[in-house]
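Participant: when you get a sec, could you give me coordinates for this:
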Amino acid sequence: MPPAVAVHGLAKRYRDVVALDGASWTASAGQVTAVLGPNGAGKTTMVECCEGLRRPDAGEVRVLGTDPWHAPADHRARVGVMLQDGGLPNAARPLPLLRHLSSLYATPADLEGADGLVARLGIGAFGATSVRRLSGGQRQRVALAAALVGRPEVAFLDEPSAGLDPHARLDVWDLVREVADAGTAVVLTTHSFEEAERLADHIVVVAAGRVVAEGTLAEVTAGQRLEDRYFALTRKAVA
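Facilitator: The predicted structure follows:
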């Protein structure tokens, strides 16, 4: 099968700043692909190009065989997105918001059952509180539920466990793993080596706008700890 996400020679510049410089990588259905890299490496720009939120200057992006920049509505319904800033309306309350989003899909994920997204992510405890009054970790959980409620074939998750306490982090990791095992191509950006080691089937390391390593954990680490290998790769790239 072709990859669910295919990026080839991706380039993006903001005036004099080169954000992406020929990045290439793939992500497959039924796998968690973890994208790691230091701040400013180009991770967010790269994923936003895959989400159709930014237009590349050069290169090619295909998500489910479609150019996301020109994607029609039916394609977007097949893709879940969790943005870095959450992207949630501040005046909304989590439960009504998620119910509304659920109503937009023909076959949404279970939202409020015993094993639904609300229960799994502990959203019921603050479901009637406006988004503006939520903690960072609570917003993360709502944003994750919003990204997954449509049963996406591809899910782009930007640091899904950031700001969560240890118990909530484990719940999120279990949920992400289950979503991938059910066939979704999950692409998550992370600064957590533990998260990448526990979840990722495939790892992409980005530095200075380029992909400096890609493969399974064993292939990327080459017998080293992921943290050690990561710092060696990224320091070399920016030297």
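
Participant: could you use CA atoms for every contact and neighbour count after this?
Facilitator: Will do.

Participant: buried sites along the longest helix belonging to the chain?
Facilitator: Counting by DSSP state H, the longest helix found in the chain is helix 166-181. Neighbour counts over helix 166-181 (16 or more other CA atoms under 10 Å) mark 168-169, 171-173, 175-177, 179-180 as buried.

Participant: I have a second one here; can you model it like the first so I can compare?
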Amino acid sequence: MNTVTAPAIRVQGIEKSFKDLQVLKGVDFDVARGSIFALLGSNGAGKTTLVRILSTLLKSDAGTATVHGFDVAGAPGDVRESISLTGQFAAVDEVLTGRENLVLIAKLRHLKNPGAIADELLARFSLTEAGGRKAGTYSGGMRRRLDIAMSLIGDPPIIFLDEPTTGLDPQARIEVWQTVKELADRGTTVLLTTQYLDEAEQLADRIAILHEGTIIQNGTLAELKQLLPAATVEYVEKQPTLEEVFLTLVGAGAGNDNGKDS
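Facilitator: As a prediction, this is how the structure comes out:
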């Protein structure tokens, strides 16, 4: 496969079950290189399961997936060298300083000049002044930015962000959003899972809605809004919001799903 022209991620017919529960029922989508692709869905929709398959942590029951031109099942080692995965909670060592966390990861990756790498990332993520402080003293937004910085050591072309703003306050969320936008501006491909409609609206070049194990709609924000007619109130045209599109597509009862995302 030509890795220059091919999609950064291609998913075709992916299925996954856990005993009698079918979580993914044939998922298909492509992610263009250097773009931000949001996988939007309620808790239990299967977002995390799909990310774990794409990052080689789980095997699918059926279907195929390629990441950076490598088959997830056939070349898992090449896939792992091409990606970084940031989970729902920051995986930083709170006993170490911010700089020490970065240096540790650079050494584990056997990279030259780990100190210089750490200093460059601290500057890039506006953490230089906090670099000498223990990560345990950081705010939620700072910890998440450090977590993302750690995941970028080695310059992976593709990064998976699994609900990166879970539990963050509004200001911290905005900080993380800016970080994600900067990643894409530098050419990194970002696959973002989220259940926050405003997050997908703010960040994504394309949005796929995952509901009950399948992609029920996939498009740009403008394309998704066109699925609902504009409402006219007192002769003022009102465009549908992403929230209205999402709730119409998945059904009004989707918000009552208390299941844990598999």
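
Participant: TM-score for this pair?
Facilitator: The TM-score (TM-score structural alignment, normalised by the length of structure 1) is 0.84; 236 aligned residues with a CA RMSD of 2.9 Å.

Participant: please state the offset of the longest helix of structure 1 from the chain centre?
Facilitator: Offset of helix 166-181 of structure 1 from its chain centre (CA atoms, centre = their mean, to the nearest Å): 13 Å.

Participant: how close does the helix or strand just after that helix sit to structure 2?
Facilitator: Elements were assigned by DSSP states H and E; along the chain past helix 166-181 of structure 1, the next helix or strand is strand 185-189. Compared with structure 2 after the fit, strand 185-189 of structure 1 shows a mean deviation of 0.7 Å (mean CA distance after the TM-score superposition for structure 1).

Participant: sorry, back to before: want to throw the buried residues of helix 166-181 of structure 1 into TSV with distance to residue 215 of structure 1?
Facilitator: What follows is these, written out as TSV (distance: CA to CA, whole Å):
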residue	distance to residue 215 of structure 1
168	28
169	25
171	26
172	23
173	20
175	23
176	19
177	18
179	21
180	17
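
Participant: so the residue nearest in space to the middle of structure 2 versus residue 30 of structure 2, what's the distance?
Facilitator: Nearest to the mean C-alpha position of structure 2, by CA atoms, centre = their mean, lies residue 192 at 2.1 Å. Separation of residue 192 of structure 2 from residue 30 of structure 2 (CA to CA, to the nearest Å) stands at 13 Å.

Participant: so how far is residue 113 of structure 1 from residue 42 of structure 1?
Facilitator: For residue 42 of structure 1 relative to residue 113 of structure 1 (CA to CA), the value is 39 Å.

Participant: the more surrounded of the two?
Facilitator: residue 42 (24 against 11; other CA atoms under 10 Å).

Participant: can you give me the helices in structure 2?
Facilitator: 47-54, 76-82, 98-108, 114-124, 140-151, 170-185, 197-203, 221-225, 242-250.

Participant: Serialize these to a markdown table and add fields for distance to residue 157 of structure 2.
Facilitator: Below are the helices of structure 2 laid out as a markdown table (distance: least, CA to CA, whole Å):
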| stretch | distance to residue 157 of structure 2 |
| --- | --- |
| helix 47-54 | 14 |
| helix 76-82 | 6 |
| helix 98-108 | 17 |
| helix 114-124 | 16 |
| helix 140-151 | 11 |
| helix 170-185 | 10 |
| helix 197-203 | 18 |
| helix 221-225 | 24 |
| helix 242-250 | 29 |
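
Participant: wait, which of those is closest to residue 15 of structure 2?
Facilitator: With CA to CA as the measure, helix 47-54 is the member of these nearest residue 15 of structure 2 (9.0 Å).

Participant: burial count for residue 154 of structure 1?
Facilitator: Using other CA under 10 Å: residue 154 of structure 1 sits among 30 other residues.

Participant: map residue 49 of structure 2 onto structure 1.
Facilitator: Matched by TM-score structural alignment, residue 49 of structure 2 corresponds to residue 45 in structure 1.

Participant: what sits closest to residue 5 of structure 1 if chain neighbours are left out?
Facilitator: Leaving aside its chain neighbours, residue 5 of structure 1 sits nearest to residue 63 (4.5 Å; criterion: CA to CA, 6 or more residues apart in numbering).

Participant: quick revisit: what's the closest of the helices of structure 2 to residue 210 of structure 2?
Facilitator: Here helix 47-54 is closest among these (CA to CA), at 7.3 Å.

Participant: thinking the residue nearest to residue 5 of structure 1 is in contact with residue 4, fair?
Facilitator: Yes - distance between residue 63 of structure 1 and residue 4: 5.7 Å, which falls inside the contact criterion (CA atoms under 8 Å).

Participant: between those two, who's got more neighbours?
Facilitator: residue 63 (24 against 21).

Participant: so stretch 144-162 of structure 1 corresponds to what in structure 2?
Facilitator: Taking TM-score structural alignment, stretch 144-162 of structure 1 hits residues 148-166 over in structure 2.

Participant: try stretch 12-31 of structure 1
Facilitator: With TM-score structural alignment as the criterion, stretch 12-31 of structure 1 aligns to 16-35.

Participant: what is the distance between the matching stretch and the centre of its chain?
Facilitator: Its chain's C-alpha centre and that of stretch 16-35 of structure 2 lie 14 Å apart, by CA atoms, centre = their mean.

Participant: which residues touch it?
Facilitator: 6-15, 37, 45-46, 49-50, 60-63, 184-191, 204-205, 212-215, 218, 262 (CA atoms under 8 Å, 6 or more residues apart in numbering).

Participant: just the buried ones from these?
Facilitator: 6-11, 13-15, 37, 45-46, 49-50, 60, 184, 188-191, 204-205, 212-215, 218, 262.

Participant: among those, which are in strands?
Facilitator: If you go by DSSP state E, those have 9-11, 13-15, 37, 189-191, 214-215, 218 in strands.

Participant: identify the farthest-apart pair in these.
Facilitator: Largest separation among these by CA to CA: 15 and 189, giving 23.6 Å.
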